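In: here you go, sequence then predicted model.
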Amino acid sequence: MTLDISIDADEEWDSSTDWARLAESAARAAIAESAFPALAKAARPVELSIVLTSDEEVRALNAEWRGKDKPTNVLSFPQAEADELEDAVTPGPELMLGDIVLARETCVREAEEKALRLHDHAAHLLVHGTLHLLGYDHMDDDTAEDMEAREVRALARLGLANPYEVAA
């Protein structure tokens, strides 16, 4: 898997964190807990794009693509269809999973509110975003329960606590 990470130079993402390593670990953990674990060792190249930016940039993207003129912690823009995810074990052209965008100010505020380290909260959001790229959502109780269970298992792979217990 190839990870393309872009960190907005105008934003103060903690420079002591290896964001590329964190993003790749989170994505691999999410993939392992998805219906497509073979993506981690796909016969074709798999690419994922991560953007760490500002609330303002995320607000603009959220307004343009979701019609919500406000920042949010994470946005996901899937590019692969379910059949492409299933066929990743077959050699072929590069498979672009999609883009995940995190908003720094919102991530920092949420981490502080939950008494979490920023990189732990960001890992959760990266797992969450990766699962969205793989077709998971939380639009109803059943899909939300499934997605949250996958997140919890993926975070356990990273040595992180269940964020839903912490929040409760």
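Out: Okay, I see it.
In: from here on, contacts and neighbour counts on C-alpha atoms
Out: Noted.
In: got the contact list for whichever helix or strand residue 47 is part of?
Out: Assessed by DSSP states H and E, residue 47 sits inside strand 46-53. Contacts of strand 46-53 with the rest of the structure, by C-alpha atoms under 8 Å, 6 or more residues apart in numbering, involve 1-8, 11, 13, 23, 39, 94-104.
In: take the one below as the second:
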Amino acid sequence: MRLNLSVQYATARDACPPREDVKRWVRAALDPDVIGRADVTVRFVDAEEGRALNLEYRGRDYATNVLSFPYQQGEHLAGDLVVCQPVLEREAAEQGKALADHAAHLIVHGTLHLQGWDHETSDQDADAMEDEERHILGGLGIADPYAADRSCSPAGG
């Protein structure tokens, strides 16, 4: 599988995960049985941009943790992820998680959305998506993000 990844930092770069980590997390979440090529952009933003995008595209007037914008699915996947760094940091602190682990969770979650996974249609879909996230994150050596607190589900989409 060929991954063309662009990582953009529209907020303080030193607080954001490095490109190498982002690439590892995106690659881990891509289904190699389906995808031959993936063109993905991950953009780390401040709360103002995160809020504006969430309002424009989801009609929700707050900054959310991750937004997914799939453009093409199937063998050639193309899409963008937007991670709101201040929300990422706040949630990690509130949930008592390492910042890198929570960032990995959001990137994996968003990458699954790019591939068509959904957690808002039914409880069954949400359970399946959470199971897939656990499997992927476990392979990265990251603990189950849902084990301690059922309220930590990524809110974006």
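Out: Looks like it came in fine. Worth saying up front: this structure is predicted, and the values here are computed from it rather than measured.
In: next, the TM-score between them, please.
Out: The TM-score (TM-score structural alignment, normalised by the length of structure 2) is 0.87; 147 aligned residues with a C-alpha RMSD of 1.6 Å.
In: hmm, back to that, now, of the contacts of strand 46-53 of structure 1, which are buried?
Out: Buried by 16 or more other C-alpha atoms under 10 Å: 1, 5, 7, 13, 23, 39, 95-104, out of the contacts of strand 46-53 of structure 1.
In: aligned counterpart of residue 79 of structure 1 in structure 2, please.
Out: Residue pairing (TM-score structural alignment): residue 79 of structure 1 is matched to residue 71 of structure 2.
In: so which helix or strand takes in that match?
Out: strand 66-72.
In: one step back: please work out which residues of structure 2 line up with the strand holding residue 47 of structure 1.
Out: The alignment of strand 46-53 of structure 1 onto structure 2 (TM-score structural alignment) covers residues 38-45.
In: what's the span of stretch 57-73 of structure 2, first residue to last?
Out: Stretch 57-73 of structure 2 has an end-to-end distance of 19 Å (C-alpha to C-alpha, to the nearest Å).
In: list of residues touching it?
Out: In contact with stretch 57-73 of structure 2 (C-alpha under 8 Å, 6+ apart) are residues 47-52, 54-55, 77-85, 87-88, 106-107, 110-111, 113-116, 154-157.
In: do that again at 6 Å, thanks
Out: 47, 50-51, 54-55, 78-84, 87-88, 110, 114-115, 156-157 (C-alpha atoms under 6 Å, 6 or more residues apart in numbering).
In: repeat for stretch 80-88 of structure 2
Out: Taking C-alpha under 6 Å, 6+ apart as the rule, stretch 80-88 of structure 2 contacts 40-46, 50, 65-69.
In: many thanks, we can stop here.
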